[in-house]
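**Student:** Sequence plus predicted model, see below.
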Amino acid sequence: MRVGGKIELKEEFYKDSLYKNILKDVFNADIKTIVGFQTRNPIHRAHEHLQRIALEICDALFINPLTGWKKQGDFTEAAVMSAYKTMFDKFYPKDRVYIQGLQTAMRYAGPKEAIFHALLRRNMGCTHFIIGRDHAGVGDYYGIYEAQKLAKDLSMRYDLGIDFLLLKEPYYCSKCQKIVSEKNCAHYKEHRIAISGTQIRKDLSEGKIPSELMMRSEISASILALGRENIFID
């Protein structure tokens, strides 16, 4: 099936959000490096761990959650923003973090979408971009570090105008008693407690506070306060 005909531009929908350096006036002049973080979920302990590492490396952190189409069962924009508002108000340095939604669809296209996400954030003013476990993946369709491999390969061949922070999956180690990754912990097989997004969703859908090991109770409470009908996309 093919469709032909005249194309008429109705609205330059992405003009101010995808291609404009929106961060140039957000941070003070001392901020030289800004790391972007793509998300479609409320912040949990694993994402917090990645973001804190990024803040050690870069001057500032830009949280840029998707606010366009997402699949059924994903978190709503309200749930994501409520979680991050709590995190910003209670835990993060206010002069080094910024959040703004990005109204584009989640495509679940894995590695290629990870690069697309990075280039969008480059255009918005980021110097660095985080790619973690199974970026833009769905189920077990992609390998968990395929996106990182593509990012590394492309960076060696081209100047993409943005640096990547390729970080391993964080988990809670009952031996170390902290959030770690396989790169800095020897107990992956014996003492690993996964920070499960599936379990977090299940708990919140049942009106329960997830384990403090997975999500801060303050974050969970802010999400549950929205009411079940406002937490998940139907």
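**Tutor:** Thanks, I have it.

**Student:** For the rest of this, base every contact and every neighbour count on C-alpha atoms.
**Tutor:** OK.

**Student:** what are the ranges of the strands in the protein?
**Tutor:** Remark: strands assigned in the chain by DSSP state E are 34-39, 60-65, 97-99, 128-131, 163-166, 171-173, 178-180, 192-194.

**Student:** And the contacts of the fifth one?
**Tutor:** Right, the one you point to is strand 163-166. A54, T127, H128, F129, I130, I131, G132, Q148, A151 (CA atoms under 8 Å, 6 or more residues apart in numbering).

**Student:** Closest one of the residues you listed to R216?
**Tutor:** Nearest to R216 out of these is A54 (CA to CA; 19.4 Å).

**Student:** so how far is L50 from the most centrally placed residue in the chain?
**Tutor:** Nearest to the geometric centre of the chain sits T39, at 2.6 Å (CA atoms, centre = their mean). To L50, T39 is 12 Å away according to CA to CA, to the nearest Å.

**Student:** can I assume the residue nearest to the centre of the chain is in contact with L66?
**Tutor:** Yes - with contacts counted by CA atoms under 8 Å, T39 reaches L66, the gap being 6.5 Å.

**Student:** which residue packs closest to the residue nearest to the centre of the chain, ignoring adjacent ones?
**Tutor:** P65 (4.7 Å; CA to CA, 6 or more residues apart in numbering).

**Student:** Contacts only, for that neighbour.
**Tutor:** F37, Q38, T39, R40, N41, V80, I99, Q100, G101, L102.

**Student:** which of the residues you listed are buried?
**Tutor:** F37, Q38, T39, R40, N41, V80, I99, G101, L102 (16 or more other CA atoms under 10 Å).

**Student:** I'd guessed M124 sits against N21; true?
**Tutor:** Yes - the criterion here is CA under 8 Å, and M124 meets it with N21 at 4.0 Å.

**Student:** Which of those two has more residues huddled nearby?
**Tutor:** M124 (20 against 16; other CA atoms under 10 Å).

**Student:** Run the chain-centre distance for stretch 13-30.
**Tutor:** Relative to the centre of its chain, stretch 13-30 is centred 18 Å away, using CA atoms, centre = their mean, to the nearest Å.

**Student:** cool, and stretch 91-105?
**Tutor:** 10 Å.

**Student:** For that stretch, give me every contacting residue.
**Tutor:** Contacts of stretch 91-105 (CA under 8 Å, 6+ apart): 17-18, 26-27, 59-70, 88.

**Student:** Check it against this one:
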Amino acid sequence: MSLTIKLHVTTSHLNITAIKRPTLPRLRTTKPIYHSDALLCLVYKQKPTTMHEPARSTIKSSLIEPDGGSLVDLVVPESERGSKALEAESLPKLSLTKIDLEWVHVISEGWASPLRGFMREDQYLQSLHFNSLRVKDGSVVNMSLPIVLAIDDETKERIGTSPNVGLVGPNGDLIGILRSIEIYKHNKEERIARTWGSTAPGLPYVEEAITPAGNWLIGGDLEVLERIKYNDGLDNYRLSPQQLRNEFDKRQADAVFAFQLRNPVHNGHALLMNDTRRRLLEMGYKNPILLLHPLGGFTKPDDVPLDVRMEQHSKVLEDGVLDPETTIVGIFPSPMHYAGPTEVQWHAKARINAGANFYIVGRDPAGMGHPTEKRDLYDPDHGKKVLSMAPGLEKLNILPFRVAAYDTVEKKMAFFDPSRAKDFLFISGTKMRTYAKTGENPPDGFMCPGGWKVLVNYYESLQTEESSQHQAVLST
């Protein structure tokens, strides 16, 4: 989403607030949580032009240059697969967790371009302290999250002096090779404090992937034997950056705007996405394409599971809330950190590599409630502000949008009008969850009927499972 694109921006239509830049397996849980974002805005990776320049782009959006100049693809050619597999089998083995495998997926397809493997120490320190990497030509690319692989003392001793290791997946299958390895200390406290800005207990990714991890990190160049598949019925949605670029070309897109989400789509989200397309058309684009791009890696247990979300998204398209002709639905394979302004940079950077040149970001992007206090972990406006200043995202500009809420007069989701505030209803995540759990319908126009039915069925299935488990306990 890194190429300068010429745009005609009419401030009378967009009401832009200028921002000056500095020169620098599915789990079921008993307490599901649905979180709804009300304040949404559009962030696009380019410089606006003067008022009198022609309203057109200079190149197809799908040909925007990936970070580092070329898209990384670390899957070995089929002709070499046999010999590489034999070599991997002969090497010391390193077992991957489910989240490690998701990172292998991310790296191997080029979402983290120009990264070519798990980070070595110099890359790790740059990411941790500067949120960026300096590449060979001296330029800087954004890399706000450390992408690392942890090992314990026993594994370190077993590897010994071997320069290469074989990678084994959670199911025992051979995944690939990590070459020219470097092993260095894993200072967990420093990593957690700098990534989350907090060391409070209860951070989901920390508890799942860092606290139980080993005290060493291993970096090196990655080679993957075959493209990562999950065999969960959703692999056809897991389009790589190159596949997405090909699809944008096929549809003759002259702009691509990506929407990152990990929740079901309600009509407030759809309002923003449709309004974004309208504004792009006003700018002079002829065929803007929406990349509806739900996160498909690790999420905390009380988030709606991926398969349920994908079914809900399909209903949004079936019901015509979003136009299938101008929408591509794909799964972004990254794990979720819930690291707020630090993580939202990663979400934006990855979509650059997929060829998108517009990026929609919501209120408190990648944020969550504080794990031990009754407050948000991050300032809800800091994510969009950080994106406007982040190293490696220098051309990022912000177009603020108004708050979306339910208009009780018009009986639909609409942008909040302060002059008649009493007419608007803010439906929180807690309120919507209560609706779904009790079987009560939300106001007409809040979510498409087909999508809402998917959520109701999901929460009913949870209640059925809870009841069965309770009966089993009583019987025992």
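**Tutor:** Perfect, I can see it now. Because the structure is a prediction, the values reported are computed rather than measured.

**Student:** Quick TM-score on the pair, please.
**Tutor:** Between these two chains, after superposing, the TM-score reads 0.81 (TM-score structural alignment, normalised by the length of the first structure); 227 aligned residues with a CA RMSD of 3.1 Å.

**Student:** returning to what we had before: distance of the equivalent of the residue nearest to T39 of the first structure over in the second structure from G219 of the second structure?
**Tutor:** Counting by TM-score structural alignment, P65 of the first structure lines up with P294 in the second structure. Applying CA to CA, the value for P294 of the second structure to G219 of the second structure is 28 Å.

**Student:** before we move on, what about H347 of the second structure?
**Tutor:** For H347 of the second structure relative to G219 of the second structure (CA to CA), the value is 22 Å.

**Student:** One more: L272 of the second structure?
**Tutor:** For L272 of the second structure, the distance to G219 of the second structure - CA to CA - is 40 Å.

**Student:** Count the neighbours of P42 of the first structure for me.
**Tutor:** 23.

**Student:** Could you do P418 of the second structure as well?
**Tutor:** Around P418 of the second structure there are 10 residues (other CA under 10 Å).

**Student:** can you pull the contacts of the aligned partner of it in the first structure?
**Tutor:** Matched to the first structure by TM-score structural alignment, P418 of the second structure sits across from A186. By CA under 8 Å, 6+ apart, the contact set of A186 of the first structure is empty.

**Student:** any idea how far A186 of the first structure lies from C173 of the first structure?
**Tutor:** For A186 of the first structure, the distance to C173 of the first structure - CA to CA - is 9 Å.

**Student:** One more: I22 of the first structure?
**Tutor:** On the measure of CA to CA, I22 of the first structure and C173 of the first structure end up 38 Å apart.

**Student:** Pick out whichever of these two has more residues nearby.
**Tutor:** Legend: neighbour count by other CA under 10 Å for I22 of the first structure and C173, higher for C173 (23 against 16).

**Student:** For the second structure, which segments are assigned as helices?
**Tutor:** 11-14, 78-90, 98-109, 121-130, 153-159, 188-196, 204-205, 241-250, 267-283, 306-318, 340-353, 382-387, 429-438, 449-475 (DSSP state H).

**Student:** Throw these into JSON lines and include distance to E394 of the second structure, thanks.
**Tutor:** Below are the helices of the second structure laid out as JSON lines (distance: least, CA to CA, whole Å):
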{"stretch": "helix 11-14", "distance to E394 of the second structure": "21"}
{"stretch": "helix 78-90", "distance to E394 of the second structure": "39"}
{"stretch": "helix 98-109", "distance to E394 of the second structure": "23"}
{"stretch": "helix 121-130", "distance to E394 of the second structure": "14"}
{"stretch": "helix 153-159", "distance to E394 of the second structure": "40"}
{"stretch": "helix 188-196", "distance to E394 of the second structure": "21"}
{"stretch": "helix 204-205", "distance to E394 of the second structure": "29"}
{"stretch": "helix 241-250", "distance to E394 of the second structure": "22"}
{"stretch": "helix 267-283", "distance to E394 of the second structure": "21"}
{"stretch": "helix 306-318", "distance to E394 of the second structure": "32"}
{"stretch": "helix 340-353", "distance to E394 of the second structure": "11"}
{"stretch": "helix 382-387", "distance to E394 of the second structure": "9"}
{"stretch": "helix 429-438", "distance to E394 of the second structure": "34"}
{"stretch": "helix 449-475", "distance to E394 of the second structure": "38"}
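
**Student:** Please identify the deepest-packed of the ones you listed.
**Tutor:** helix 340-353 (a mean of 26; mean count of other CA atoms under 10 Å).

**Student:** which residue numbers in the first structure go with that helix?
**Tutor:** Taking TM-score structural alignment, helix 340-353 of the second structure hits residues 110-123 over in the first structure.

**Student:** What separation do you get for whichever residue in the second structure pairs up with E8 of the first structure and G176 of the second structure?
**Tutor:** Superposed on the second structure with TM-score structural alignment, E8 of the first structure falls opposite V165. From V165 of the second structure across to G176 of the second structure, the span is 9 Å (CA to CA).

**Student:** So the two - more neighbours on which side?
**Tutor:** G176 (26 against 22).

**Student:** thinking the more buried one is in contact with V224, fair?
**Tutor:** Yes - between G176 of the second structure and V224 there is a contact under CA under 8 Å: 4.3 Å.

**Student:** which residue sits closest to K70 of the first structure, ignoring its sequence neighbours?
**Tutor:** M106 (5.4 Å).

**Student:** thinking in terms of the whole chain, how far from its middle is stretch 12-28 of the first structure?
**Tutor:** With CA atoms, centre = their mean, you get 18 Å for stretch 12-28 of the first structure.

**Student:** Next up, the contacts around L167 of the second structure.
**Tutor:** A88, K93, L94, S95, L96, L174, I175, G176, I177, L178.

**Student:** same deal with L61 of the first structure?
**Tutor:** I34, V35, G36, F37, Q51, A54, L55, R96, V97, Y98.

**Student:** let's see 6 Å
**Tutor:** I34, V35, V97 (CA atoms under 6 Å, 6 or more residues apart in numbering).

**Student:** Aligned against the second structure, show me the partner of the second one.
**Tutor:** In the second structure, V35 of the first structure lines up with F257, judged by TM-score structural alignment.

**Student:** just V26 of the first structure next, same as before
**Tutor:** Checking TM-score structural alignment: V26 of the first structure goes with E247.
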